[in-house]
Structures are given as C-alpha cells and as structure tokens.
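In: Quick one: sequence and predicted model below, then my questions.
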Amino acid sequence: MINENVSIALVHYPAMDREGKLIVTSFTTMDLHDIARPARAYDVRKFYIVQPIDAQRLVIKRQIDYWLSEEGRRSNPTRYEIVQLVSLKYTLDEVVEDVEREKGKRPIIVGTDARKYPNTVGYEELSREIARREREYLLVFGTGYGLPPDMMRTFDYILEPVYGAGDWNHLSVRNAVAIILDRLFSRNRC
C-alpha cells in the first residue's frame, strides 16, 4: 500500500447546520461508495465513518456487512474490495485511538474546510511531508456545513480550501475527498 501512513475520516458529528448550530448529519449511501472508491484509488490505509447515532450506524453496518459477505463479493467484487477499507466509529477520538493502536503513534490530524485558518497548509507541502513516511496522517472531512471552528482549531493542520476556477466552493464532501486525494497523491499532477 503506497499511502499506508494516511487514513481519512468522514465526521457526521459534530457538524454544523447553515446557522452554525451543532448537529448530527445523516449518513448517505453515496458517501460510503463514493469516498471508499478514491480512498482505494489513492491507496490510503483506511476510511473511517464517524456516526454516533445507533439507528444510522445500523444502516451503515448493514451495507458494510452485505458488501463484505460472499453474496456481495460475488455480486460486485470491486465494491467488496473498497468496502474492506471502511471502519465505523462513534467519535473522532475513537478514530485517533484506532490509528494509534494499529500504527503505534498518534496521527497528525489534518482538517479540511472551505475556510482558511491560521494553521493552513498547502497541498504541495503536505504531500511532501506525507511522502517522507515518517508520521501517520488522518485527513478529516466534515458533513453538513462543515466541522465547528472550535474543533478545527484543535487539529495539527488545516488543508487549504479546494479552490476552483471561480469563487464558488460549495462542493459535496464526496467531490472534495476525491479532489483532495488527487491533489495530494496523483501520479499525474501538473
């Protein structure tokens, strides 16, 4: 695995609504497949889904279990392969603990957001740092209207926003994950 020192996490809580209030966002089935695919394509170690609501977790677990079953594997072998990367956790703290337990050290936590923060890092700089393979990295993606600013300030780095050709930057998390992983790890970067 090329990027065995990188994991990604999709966080459903805490998230913000459009007024900035804390909420728990709902899981969408597209997120499972459309984030696991680029995670596999860019060869990251694991894709964590953070969801604290048991009813939502049941839906996620049923999907994971189906695609990891013999029937799911026969039905769609590539989906079986990508879903093997997925791990369901209650909290981001559990994710950090899991990485630390499996890799023997606490990961550098890199938040993603459409806003800039004082500890913002560029793609090229982060890509070079990851490529040295000296540390573990956890890229954290928010849902809804993003992760709360108080939480963002606790991260080691914040990756610079995804800027398109114009000033509009309201991408789905699925699009943002794919773009960010491509900017960090693509073999055909400009």
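Out: Nice, I can see it. Numbers count the residues shown, from 1 in each chain.
In: going forward, measure contacts between C-alpha atoms and count neighbours the same way
Out: OK.
In: quick one: the strands in this structure?
Out: Residue ranges of the strands in the chain, as given by DSSP state E, are 3-16, 22-23, 44-50, 86-89, 108-112, 120-121, 137-144, 157-159.
In: Can you convert those into CSV and add a column each for mean neighbour count and distance to Asp34?
Out: As requested, the strands of the chain are arranged in CSV below (neighbours: other Cα atoms under 10 Å; distance: least, Cα to Cα, whole Å):
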stretch, mean neighbour count, distance to Asp34
strand 3-16, 22, 12
strand 22-23, 17, 23
strand 44-50, 24, 11
strand 86-89, 19, 12
strand 108-112, 22, 17
strand 120-121, 18, 25
strand 137-144, 22, 14
strand 157-159, 23, 21
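In: Packing partners of the longest helix along the chain?
Out: The longest helix of the chain (DSSP state H) is helix 54-68. Secondary-structure packing of helix 54-68 (3 or more Cα pairs under 8 Å, 6 or more residues apart in numbering; DSSP states H and E): helix 77-83, strand 86-89.
In: another one to put next to it:
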Amino acid sequence: MKTNIYKTYYFVSAIFGISVLLNFFDWQLRGYYTEKAIAWIWILFTLAFIIGFWKSRKIKIYFFLIVVLLILSLLPMLLPFYAMVFYLTDTEDYQQIKIDNQFRLETTRHHPMSKARVYIYENHFGLFEKNIARPDYQEIITQTLSTKNHPDLTPIQNVKIIAQNSDSIGLEYQINGHKKLIYHPIKNVNDGY
C-alpha cells in the first residue's frame, strides 16, 4: 500500500515536472487549463503525501525544503512568487480565443514584469501545443484601431487566419468593429519567455 502511494506521488510529480519543462521550451499540453490542473493536482497530492507520511524524517525535510523555497521566492521583489501565482491561476490572463482546431490565441502576461502579449499556440500531435508567436498586445490594438487613445485592455472580438507559411502567420483581428490584417513572424527560437 505504502509503495503504491509513493509510486503515485512520483508519477504525479513526474507529470508536473514534464509540464514545467515543456513550458520552458515553449511547448505545453493542449488546452488552457491543462497546466493549471496538473499543477493544482501536484499541490494537493503533495499536501496529502506530507500529511500522510509526516512521521518520516525524509518527509519533514521535504516539507521544510518546500517552505524554504517558497519563502526564498518572496525575497527578490516577489517576482518568482508572482510567477508561480500567474502559473497556477488565471491572474493576468485576459482572454482566450480558439481560432480553429489547429490554433488558439491567449492574451496574457506570463511573467510579473512583462507586458501583455498575444500568445499564438499551434496544435501538434493532438496532445501538445507550441507557442509560435507572441506579439505585443498594445501594438495589435494600436494597429487595428489606428489610434493610441484606447483603453488598456480592449478585448479582441474575433480572429481569423488569413495566411500561414514557414516564417509568418497572418491574422485578421476585429476589435471594436475595426478589422486589420497583421502578419506576425513565427518564432524559431525556444526561449521560454
């Protein structure tokens, strides 16, 4: 029984670790809530694991290591802590649009110090998504509305794929009734940002 619980926890931890590693290389499991669900499942399993095996010295060390890492994440201006909060919740996620079965768009800030961006994800193998472009959200709003005087988070009403090739993707944005075709270069570097 005890070994089954350990194996289950290691399996959940491995899935969580793979999810984080994929994210670092601009890949993720398909769907908006998939990563968040995996992270929360890992947190719940970790709490249950620690409570269930609290008498073990290794588990106490593991618990205090997690607490110390959480406290250390607060020291550098809370940036790592906020990055974890953004990863676990939909804080700073403004909009998700499914363009078609192959592409989806997400307007968000993935990092506490970054500006809002439009992340364009392409479906691969039915299970994974790759971030292929992340243009600046304000530039899209400014180009579409042809003015700099607009609310900060004007929602995108509709998006259509007009053209795609190996080095760019053309999207027609509709914002406040205005339409504009914008070509975005496709990233060929996995920078994890």
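Out: Arrived safely, thanks for sending. Source: prediction; values computed, not measured.
In: tm score of chain vs chain?
Out: Scored against TM-score structural alignment, normalised by the length of the first structure, the superposed chains reach a TM-score of 0.28; 97 aligned residues with a Cα RMSD of 5.9 Å.
In: Format the helices and strands packed on helix 54-68 of the first structure as a markdown table; extra columns: distance to Gly142 of the first structure.
Out: Formatted as a markdown table, these follow (distance: least, Cα to Cα, whole Å):
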| stretch | distance to Gly142 of the first structure |
| --- | --- |
| helix 77-83 | 20 |
| strand 86-89 | 15 |
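In: Please tell me how far Lys46 of the first structure sits from Glu100 of the first structure.
Out: Distance, Lys46 of the first structure to Glu100 of the first structure, by Cα to Cα, to the nearest Å: 13 Å.
In: circling back: closest one to Gly72 of the first structure among the strands of the first structure?
Out: Closest approach to Gly72 of the first structure among those (Cα to Cα): strand 86-89, 15.0 Å.
In: Tell me which of the helices and strands packed on helix 54-68 of the first structure sits nearest to Ala15 of the first structure.
Out: With Cα to Cα as the yardstick, what comes closest out of those is strand 86-89 (15.4 Å).
In: in the second structure, which spans are strands?
Out: 27-29, 93-98, 103-108, 117-124, 128-133, 158-164, 168-175, 178-185.
In: returning to that earlier point: could you dump the strands of the first structure into TSV with distance to Phe185 of the first structure added?
Out: Shown next, in TSV, are the strands of the first structure (distance: least, Cα to Cα, whole Å):
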stretch	distance to Phe185 of the first structure
strand 3-16	8
strand 22-23	32
strand 44-50	10
strand 86-89	20
strand 108-112	15
strand 120-121	15
strand 137-144	13
strand 157-159	14
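In: Compare those strands and give me the one nearest His33 of the first structure.
Out: strand 86-89 (9.8 Å).
In: Please tabulate the strands of the second structure in CSV, including the columns distance to Leu72 of the second structure.
Out: Shown next, in CSV, are the strands of the second structure (distance: least, Cα to Cα, whole Å):
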stretch, distance to Leu72 of the second structure
strand 27-29, 27
strand 93-98, 25
strand 103-108, 26
strand 117-124, 28
strand 128-133, 30
strand 158-164, 41
strand 168-175, 41
strand 178-185, 38
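In: Can you lay out those strands as CSV showing mean neighbour count and distance to Phe64 of the second structure?
Out: Listed next are the strands of the second structure as CSV, based on neighbours: other Cα under 10 Å; distance: least, Cα to Cα, whole Å:
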stretch, mean neighbour count, distance to Phe64 of the second structure
strand 27-29, 22, 30
strand 93-98, 15, 31
strand 103-108, 20, 33
strand 117-124, 21, 36
strand 128-133, 21, 34
strand 158-164, 15, 47
strand 168-175, 18, 47
strand 178-185, 16, 45
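In: Sweet, I'm off.
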